[in-house]
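Engineer: got a predicted model here, sequence first, then my questions.
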Amino acid sequence: MVLYDAIFIIELFLKDWEDKNDCLLDKPRLRFGLELDLQLPENQLPYFILEKFYSLAKSERENYPDDFIGLPRKFYDSLSNEELSYQAEVKHFTDLRRNDLSQNLLEEYGPHLSGSPSAVKLNESGVKLKGIKGGCLLNIVREKRNFKIPIPYFSGVELKIPHMEIEDGTETVTRNVMAFEQCHYPSNPHICNYIKFMDDLIDTEKDIDLLIEKGILLNSLGDNATIVRMFNRFGLNITLSKSCYSGIVKDLNEHYNNGWNHARATLKRVYFSNPWKGTGTIAAIILYYLHPYKPFVPLSKFCGFSNC
């Protein structure tokens, strides 16, 4: 049985490599089903067996790739197009998916922290969310950013999150990788940590709207409520001991719990959303206080904040 399965998989990948007509590959629904089934943990063949059989087939054809790993990476065109930056010891296709998603991950582990504010709450506290394309999906970066108008204490935080497309197979593939990771990589749960971080960001459909607007998510399902439920269910019954996002979560919580950041964000949004409005606001404040017949009014009341 193992022999038949191995021959089927190698033949399927070779036909895809050569772009040959095939009754399975030419029908999108059947191909999509194969892509998902071949990543189920219960359907896996040891990678070294496939590699051994491929070496026998490779000896007869010069146009085949030197390493077997090139075939599944082409077949799963949703995998990263970048070359693996290291010689990964792949166990099977589920493990290959995990390796491909987490390659070039900037690892900086600390104790697992959860409960960071949602995307909308972070945005309201002055955290700028920005989607980035390319690179490792898991590399979430927070940076200090300066305000457009050089005003003291108006620097903020920018959270850069790689772009992710949510499509029909996203939930199935993610659950497979998470289950495999919980069993075989409990001390390095890269995917589980990423999903948990995104789960904290996503509480309501408004969070999805904001993440889509910022270029972080692309909704190919058509229903934001489905994405909310999907991410909220992802975080159930998983165990995390450490995380590469612990420092980011700590900084975000400290930023959000600082009342000045909320007041500053509102002031920037209302009076300094662009250079022209900011310049006009500063000019109005100066003129107001230079006018000889105006009583003194604290700047906090002028801005509309009781604790500014």
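Structural biologist: Happy to help now that I have it. Numbering: from 1, shown residues only.

Engineer: CA atoms for contacts and neighbours, from now on please.
Structural biologist: Fine.

Engineer: in the stretch 151-300 of the chain, which spans are strands?
Structural biologist: 156-162, 164-166, 217-219, 242-243 (DSSP state E, counting those that start in this stretch).

Engineer: single out the most deeply packed of these.
Structural biologist: Highest mean neighbour count of those: strand 242-243, a mean of 22 (counted as mean count of other Cα atoms under 10 Å).

Engineer: how far does it sit from the chain's center?
Structural biologist: Here strand 242-243 shows a centroid-to-chain-centroid distance of 16 Å under the convention Cα atoms, centre = their mean, to the nearest Å.

Engineer: for stretch 174-190, same thing?
Structural biologist: 16 Å.

Engineer: can you tell me which of the strands of the stretch 151-300 of the chain is nearest to residue 275?
Structural biologist: Evaluated over those, closeness to residue 275 peaks at strand 156-162, with 16.6 Å, by Cα to Cα.

Engineer: what does the closest one contact?
Structural biologist: Contact partners of strand 156-162, identified using Cα atoms under 8 Å, 6 or more residues apart in numbering, comprise 126-147, 216.

Engineer: got the contact list for residue 186?
Structural biologist: 240, 241.

Engineer: select only the buried ones of the contacts of strand 156-162 in ChimeraX?
Structural biologist: Applying 16 or more other Cα atoms under 10 Å to these leaves a buried subset, and the ChimeraX line that selects it is:
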select :126,127,128,129,130,131,132,135,136,137,138,139,140,142,216
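
Engineer: and the contacts of strand 156-162, which of them are in helices?
Structural biologist: Judged by DSSP state H, helices contain none of the contacts of strand 156-162.

Engineer: all helices for the stretch 101-250 of the chain, in order.
Structural biologist: Ranges of helices within the stretch 101-250 of the chain are 119-124, 170-184, 190-201, 205-213, 224-234, 246-256, based on DSSP state H, counting those that start in this stretch.

Engineer: can I get the ones you listed in CSV including distance to residue 285 and mean neighbour count?
Structural biologist: Below are the helices of the stretch 101-250 of the chain laid out as CSV (distance: least, Cα to Cα, whole Å; neighbours: other Cα atoms under 10 Å):
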stretch, distance to residue 285, mean neighbour count
helix 119-124, 24, 20
helix 170-184, 52, 16
helix 190-201, 37, 22
helix 205-213, 33, 18
helix 224-234, 43, 16
helix 246-256, 28, 17
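
Engineer: next, format these as a markdown table and append distance to residue 163.
Structural biologist: What follows is the helices of the stretch 101-250 of the chain, written out as a markdown table (distance: least, Cα to Cα, whole Å):
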| stretch | distance to residue 163 |
| --- | --- |
| helix 119-124 | 15 |
| helix 170-184 | 14 |
| helix 190-201 | 12 |
| helix 205-213 | 9 |
| helix 224-234 | 15 |
| helix 246-256 | 18 |
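
Engineer: of all those helices, which one comes closest to residue 57?
Structural biologist: Using Cα to Cα, the nearest of these to residue 57 is helix 170-184, at 29.3 Å.

Engineer: below is structure B, check it against A:
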Amino acid sequence: MEVSPIANDSAAIQPNDQWAIDIPSKHCCIYRVPTKLRKINEEAYTPQVVAIGPFHYKTDKNEKKEPAYPKEYEQMEKQKKRYLDFFCNRTGTKKEDITTFIRSRKEKIRHWYSEEFEMINDEEFVEMVKLDAIFIIELFWRSHKWTRNLSNDGYPNPEIPYHLSVNPCRKNITKEDLMLLENQLPYFILEGLYSDFVYKVLEERGYDVPTFLQLTCEFFFEDPKIPDAVKQRGKGIAHFTDLLRTYYCHEMPPIGELETMYNATALSEAGLKFNRSKHEKPYVQFHHPEILGRLPCLNCSAISACLPCFKCVPYLELMQPRLELSHFLVEIGTEVLYRNLMALEQCHYPFETRICNYIRILDNLIVSGKDVDLLVDRKVIANGLGGSEAASKLINTLCDQIVPCDQSDKDSGDGLSKKLNDYYENPWNRTMATMTNTYFSNFWRGTATIVGIIILLFAFWNFLRPFVM
């Protein structure tokens, strides 16, 4: 048996527990979502229009043994056959050659899955992989900007009927389906087919051909440039869900052990500022100079609040306790993406749950619509659901039945949640925050406070002057 490219990944679980049962190979990386997670929102793990791989492949019990898909998949099954014909005509490839290529790797492909699928015989399995793989390659190829500039010498023309990539709605739904953990093919078979039947053919014709990884990145991230995190992972990418996790958790710093912490409103009332980070991927970082723990009076939040023109002064920014969070878009697709990334971590990376930990932090910060409004005002969250309560409910349910555990964070000192709790529970921080909100919340109130203090000092001096002169 060939060794999986992710077999040596120290974070990968050897699936022998209650989360993944009946597993033929310790190298599997495509899982059926655990029942406890699926029950929370089954639709988030189920493809809408296109079924990929064996988890959603059905076989009739009749004599014909024809694959039986729900009605919502039937149209796309016809599309897969059209794409296979287009692919073979343009590349000059025989369908038998593709079948032979896949058949020689079918055992390795089967070992990628957490179940044996005994009801699907080898020929059905190979045919299923062939249709699904060529469909994905053809879709990615047609979606790539580079292909639209080719002359019509046998390669894609964006005006071909049934071209999914010209319909933004259908493309978006298909993209969402290809993110699902249960709806995956091993990445190596897609890359292998593309390399042998597309890349080599075009290279021989003198074209500067994009790699399959470039096609994939443009399809999912709308950028042909391969992200550094994905480039570093290289051959270790298992499938599209794994690629997305690699991309999203790359910049996230360790956050230590997690515990229950105070919500965003409470922390804000204690003087903590929430800032949008420059990082666009999941990121959270607490900035609190040690000297403020001993001398809270050095906190410059009051000056920054009443004199916003000085916000750009480095010293003032440095001396303000703040929590930096990456921009988080809350919309319908958010739930699908993060539920599947978290399900992958629970099954395959149980000791490196970076995405789960990030969502857990958001879950603790947001307990009501008031917290959402605060973070929206600070441009940390963009609420695409309309009501703040709807956004709060979505974030709060993402962590249901999730067990966050990141062993790589255990030696990073006090966890982020403990630092934030200690900050809130320090009475000086709340006192300074109360004074700032009461007397220095804006320019006019700050000016009035300073003028009042000056008048009070003059009055006190006038009272004392007869006694000291």
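Structural biologist: Yep, that arrived. Quantities reported herein were computed from a predicted structural model and do not represent experimental measurements.

Engineer: give me the TM-score for this pair.
Structural biologist: Put the two chains on top of each other and the TM-score (TM-score structural alignment, normalised by the length of structure 1) is 0.85; 289 aligned residues with a Cα RMSD of 2.7 Å.

Engineer: quick one: which of the strands of the stretch 151-300 of structure 1 is nearest residue 282 of structure 1?
Structural biologist: That would be strand 156-162 among the strands of the stretch 151-300 of structure 1, by Cα to Cα, at 19.7 Å.

Engineer: mean deviation of the closest one from structure 2?
Structural biologist: Compared with structure 2 after the fit, strand 156-162 of structure 1 shows a mean deviation of 1.2 Å (mean Cα distance after the TM-score superposition for structure 1).

Engineer: and that strand, how far out from the chain middle?
Structural biologist: 12 Å.

Engineer: returning to what we had before: between the helices of the stretch 101-250 of structure 1, which one is closest to residue 64 of structure 1.
Structural biologist: Of all the helices of the stretch 101-250 of structure 1, helix 170-184 comes closest under Cα to Cα, at 27.7 Å.

Engineer: and that closest one, what other elements does it pack with?
Structural biologist: Applying 3 or more Cα pairs under 8 Å, 6 or more residues apart in numbering; DSSP states H and E, one finds that helix 170-184 of structure 1 contacts helix 93-102, helix 190-201.

Engineer: quick one: the strands of the stretch 151-300 of structure 1 as CSV, columns for distance to residue 80 of structure 1 too.
Structural biologist: Shown next, in CSV, are the strands of the stretch 151-300 of structure 1 (distance: least, Cα to Cα, whole Å):
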stretch, distance to residue 80 of structure 1
strand 156-162, 13
strand 164-166, 12
strand 217-219, 17
strand 242-243, 23
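
Engineer: out of these, nearest to residue 52 of structure 1?
Structural biologist: Of all those, strand 164-166 comes closest under Cα to Cα, at 34.6 Å.

Engineer: what lines up with residue 419 of structure 2 in structure 1?
Structural biologist: Using TM-score structural alignment, the equivalent of residue 419 of structure 2 in structure 1 is residue 251.

Engineer: do the same with residue 360 of structure 2
Structural biologist: Checking TM-score structural alignment: residue 360 of structure 2 goes with residue 196.

Engineer: gap between the residue nearest to its match when sequence neighbours are not counted and residue 25 of structure 1?
Structural biologist: Closest residue to residue 196 of structure 1 apart from its sequence neighbours, by Cα to Cα, 6 or more residues apart in numbering: residue 235 at 5.7 Å. Relative to residue 25 of structure 1, residue 235 of structure 1 is positioned 34 Å away (Cα to Cα, to the nearest Å).

Engineer: the counterpart of the residue nearest to residue 196 of structure 1 in structure 2: neighbour count?
Structural biologist: Here residue 235 of structure 1 is matched to residue 399 in structure 2, going by TM-score structural alignment. If you count neighbours by other Cα atoms under 10 Å, residue 399 of structure 2 ends up with 21.

Engineer: can you name the residues that contact residue 399 of structure 2?
Structural biologist: With Cα under 8 Å, 6+ apart, residue 399 of structure 2 has these contacts: 356, 359, 360, 363.

Engineer: residue 187 of structure 1 too?
Structural biologist: Residue 187 of structure 1 touches 241, 242, counting by Cα under 8 Å, 6+ apart.

Engineer: what's the match for it in structure 2?
Structural biologist: Matched by TM-score structural alignment, residue 187 of structure 1 corresponds to residue 351 in structure 2.

Engineer: excluding its backbone neighbours, what's nearest its match?
Structural biologist: Distance criterion Cα to Cα, 6+ apart; nearest residue to residue 351 of structure 2, sequence neighbours excluded, is residue 406 at 4.7 Å.

Engineer: so that neighbour sits against residue 355, correct?
Structural biologist: No. Using Cα atoms under 8 Å, residue 406 of structure 2 and residue 355 do not qualify as a contacting pair, with a distance of 10.1 Å.

Engineer: how about the helices and strands packed on helix 170-184 of structure 1 in CSV, adding distance to residue 160 of structure 1?
Structural biologist: Converted to CSV, these look like this (distance: least, Cα to Cα, whole Å):
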stretch, distance to residue 160 of structure 1
helix 93-102, 17
helix 190-201, 13
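
Engineer: now, which of the contacts of strand 156-162 of structure 1 lie within strands?
Structural biologist: If you go by DSSP state E, these have 127, 128, 129, 130, 131, 132, 141, 142, 143, 144, 145 in strands.

Engineer: of the helices and strands packed on helix 170-184 of structure 1, which is nearest residue 108 of structure 1?
Structural biologist: Once those are compared by Cα to Cα, helix 190-201 is nearest, at 11.3 Å.

Engineer: how big is the offset of that closest one relative to structure 2?
Structural biologist: Mean for helix 190-201 of structure 1 is 0.5 Å (mean Cα distance after the TM-score superposition for structure 1).

Engineer: circling back: dump the ones in strands among the contacts of strand 156-162 of structure 1 into CSV; add distance to residue 289 of structure 1 as well.
Structural biologist: What follows is these, written out as CSV (distance: Cα to Cα, whole Å):
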residue, distance to residue 289 of structure 1
127, 32
128, 33
129, 36
130, 38
131, 42
132, 44
141, 42
142, 39
143, 36
144, 33
145, 31
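
Engineer: let me know the closest of those residues to residue 257 of structure 1.
Structural biologist: Of those, the one sitting nearest to residue 257 of structure 1 (Cα to Cα) turns out to be residue 127, at 12.3 Å.

Engineer: could you check the distance from the closest one over to residue 244 of structure 1?
Structural biologist: From residue 127 of structure 1 to residue 244 of structure 1 the distance is 20 Å (Cα to Cα).

Engineer: one more: residue 34 of structure 1?
Structural biologist: 33 Å.
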